[in-house]
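Chemist: Output the structure for:
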Amino acid sequence: MEAAVFSQDRSGEGGIRGRLCSPMALALLAMPKISGRIVGGGDAPRSRWPWQVSIQLNGHHHCGGSLISSQWVVSAAHCFDFSSLVSSYRVNLGEYQLSYPSPCRVSSLVSQIIIHPHYNGTRSAADIALMQLTDPVQYIDDIRPICWPGSSDSFPDNLTCWVTGWGATDSDVSLPPPKTLQEVQVQLIDTAACNALYNIDPDPKIGRDPVKPNMICAGDAKGHKDSCKGDSGGPLTCDSNGTWFLLGIVSWGDGCGQPNRPGVYIRTVPYGEWIWGYGPRNWVVHLRDEGCQTLLQQLHASLHHFPDLTVTIRRALISRSIVHPVVRPCTVWGQCKTQTGEDLKSATPASLSLHRA
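Modeler: Prediction:
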């Protein structure tokens, strides 16, 4: 079964430009500026979550999403209606307060929407979709992609993560003006433990053991912190050794912030190969500094995950400067400095090019 594709213009294949960050997390790190739902949270500081996007339908906020490269956004499949034209959707990047457009906001048209082939409109299916922007966006502090985790990345139960979005603050309470981006900390919950909670006075419409292996729960048993209507498709973001990963996608829940009903998210790890199938075709990262040779070696060693890639490393040793990818898909900000901490902007960058065979 092929993926469902809504498309205005299918003539341009175009892959994901940049990278997915997995399994290259050791070398390229997504870092925020700090070192369908949001309940129990508060206003997020501006620029803290630069991968968060607002998916607009007919000019109104509809769902959340996450920027994973300069031209691709990932969201939830249930956010998209087959009866709606692709031209009805826009993606707003660099958004902060929906009532007052940010000066850094970029509002992008969408060229195609790709629904995962296993999605069938139920809670048990692959609730994940890709949106291709008509043009690549330029990365700035308010617009940057998030890393996609690999199977080797570890996220233990009870890890504290973050959920963000412009959704309702309670089941029947819309986010009030100026509609500032909300954030809330939630804890990861083991699948068995989450099902045990949902099996307490189970909803007949949901049934018993509704949380499947391709899902992950986050929140708490008391139900004070959760995502809510309007947050669907947005990110469940987790920090692992200073790198921010998109661990889950807001999918469903039984109400908002209810006791024994944690939020349920689609796990992203199982869908890495599907994402990779749509790109990138060319993956180019520019690095600086001889101190980054170790990072290059780690990156090269990790490529066994992708046997269809060929690697070219040229001019890998530069005398002095700082890692600063010219193409910033998952940037190492200030990591890998020289011993003297110098930054010679005139230095020629080393170039690491990855190409699909």
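
Chemist: use CA for all of it now, contacts and neighbours both
Modeler: Fine.

Chemist: So which residues of this structure form helices?
Modeler: In the chain, the helices defined using DSSP state H lie at 191-198, 272-276, 293-302.

Chemist: if we look at the first one, which residues are touching it?
Modeler: Right, the one you point to is helix 191-198. Helix 191-198 has contacts (Cα atoms under 8 Å, 6 or more residues apart in numbering) with 208-213, 215-217, 221, 260-262.

Chemist: Would you reformat the residues you listed as JSON lines and include neighbour count?
Modeler: Shown next, in JSON lines, are those (neighbours: other Cα atoms under 10 Å):
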{"residue": "Arg208", "neighbour count": "16"}
{"residue": "Asp209", "neighbour count": "16"}
{"residue": "Pro210", "neighbour count": "18"}
{"residue": "Val211", "neighbour count": "23"}
{"residue": "Lys212", "neighbour count": "16"}
{"residue": "Pro213", "neighbour count": "12"}
{"residue": "Met215", "neighbour count": "24"}
{"residue": "Ile216", "neighbour count": "25"}
{"residue": "Cys217", "neighbour count": "29"}
{"residue": "Ala221", "neighbour count": "17"}
{"residue": "Asn260", "neighbour count": "21"}
{"residue": "Arg261", "neighbour count": "27"}
{"residue": "Pro262", "neighbour count": "33"}
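
Chemist: here's the other one to compare against:
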Amino acid sequence: MKCYASSLLVIAVMWIQVDAIFFSSLFPQRTRPGLCLNCQCGRSGARFKRLVGGTEVPNGFYPWLASVYVNNDTYSGALISNMHVITAASATRGVPLSDIKVGLGTGNRCTSPNSGLNTSVSAVTNAPGGEDLAVLTLSTRVNFNNRIRPVCLPPFANSAYQNQVASMVSWGLNSTNATDSPPCVPRQLLLPILPAQACYASYSGTPYTSSNANCVGVQGTPSVVCSSDAGGLVQYDNGNYYQLIGILPATNECDGSTDPAVYVRTAPLLPWLLTTTRDSCYCTAY
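Modeler: Sure thing, here's the model as predicted:
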């Protein structure tokens, strides 16, 4: 029975993104997320082809990018429903809920820090197995608009993106100096997704060991993803919409080594994600 329920949860992402009627009729109301009306996930505010040293992201380009404020530190996160943001578990682990805030819809934190939605968090749910990924439940239900809308999740639990190009986005530092202030605008970097075997073979030290982990980067070149990029988004653009394929953990170091950047994959965690966010609604991809 558990296996059957888990399979339904995995398929639910495809229902959410394709067919509202099928989704509603086949999945009991008490155990599934709902469908938000008149919204699409993963639709960028603009398109351009091109986070230490990354390209600055135009205002509103990724309307799902969240700022996660933990005491005096700032991390990144992704809005996936009208009530939930995904980030790195290491960012909030052991922190009281009163010390965690989330900002959405802010394109420039220096010139217009209060231009978007700022909300508190009512719950933090860490992923099973010690993965560096957590779901933040927002105290306020989000009303979507052109500046705030969710990203899509992968359609299947076994979705693989090896040899594709990932777009990594982060509010991380704009230099390798850990004492620098976070940048005013987010930055992005495009890097190839490595096959798992190449990922671990490229490591000089001990990698983030998990069956849910994978790597991005160019083998033999210095890493440009830092621990300050924790919670950063790893996305795949299929030409129509963006899928959130992973979250950057806090284990990446931009110390001059040639180790590729590791991310925690969201696809294998789909059953857990959908169960955890069942009190919310999702947008469709079409």
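
Chemist: before we move on, the earlier item: of the helices of the first structure, which stretch is the most buried?
Modeler: helix 191-198 (a mean of 19; mean count of other Cα atoms under 10 Å).

Chemist: Where does stretch 300-312 of the first structure end up in the second structure?
Modeler: Mapping stretch 300-312 of the first structure onto the second structure (TM-score structural alignment) gives no aligned residues.

Chemist: Which residue in the first structure aligns with Ala230 of the second structure?
Modeler: Match for Ala230 of the second structure (TM-score structural alignment): Ser232.

Chemist: Can you report how many residues neighbour the counterpart of Phe144 of the second structure in the first structure?
Modeler: Residue pairing (TM-score structural alignment): Phe144 of the second structure is matched to Tyr139 of the first structure. Tyr139 of the first structure: 16 surrounding residues under other Cα atoms under 10 Å.

Chemist: what's Tyr139 of the first structure in contact with, if anything?
Modeler: By Cα under 8 Å, 6+ apart, the neighbours of Tyr139 of the first structure are 70, 328.

Chemist: Does anything pack onto the longest strand belonging to the second structure? Which helices or strands?
Modeler: Criterion DSSP state E: the longest strand present in the second structure is strand 117-126. Strand 117-126 of the second structure is packed against strand 100-104, strand 134-138, with contacts defined by 3 or more Cα pairs under 8 Å, 6 or more residues apart in numbering; DSSP states H and E.

Chemist: which residues in the first structure does that strand align to?
Modeler: Against the first structure, strand 117-126 of the second structure falls on residues 106-115 (TM-score structural alignment).

Chemist: Other residues contacting that stretch?
Modeler: Against stretch 106-115 of the first structure from outside (Cα under 8 Å, 6+ apart): 3-10, 77, 86-87, 89-95, 128-135, 137.

Chemist: what's the mean distance for that stretch versus the second structure?
Modeler: Compared with the second structure after fitting, stretch 106-115 of the first structure deviates on average by 0.8 Å (mean Cα distance after the TM-score superposition for the first structure).

Chemist: Contacts only, for the closest residue to Gly205 of the second structure other than its chain neighbours.
Modeler: Distances taken as Cα to Cα, 6 or more residues apart in numbering place Asp259 nearest to Gly205 of the second structure, at 7.9 Å, with adjacent residues excluded. Applying Cα under 8 Å, 6+ apart to Asp259 of the second structure gives the contacts 202-205, 219-220, 222-223.
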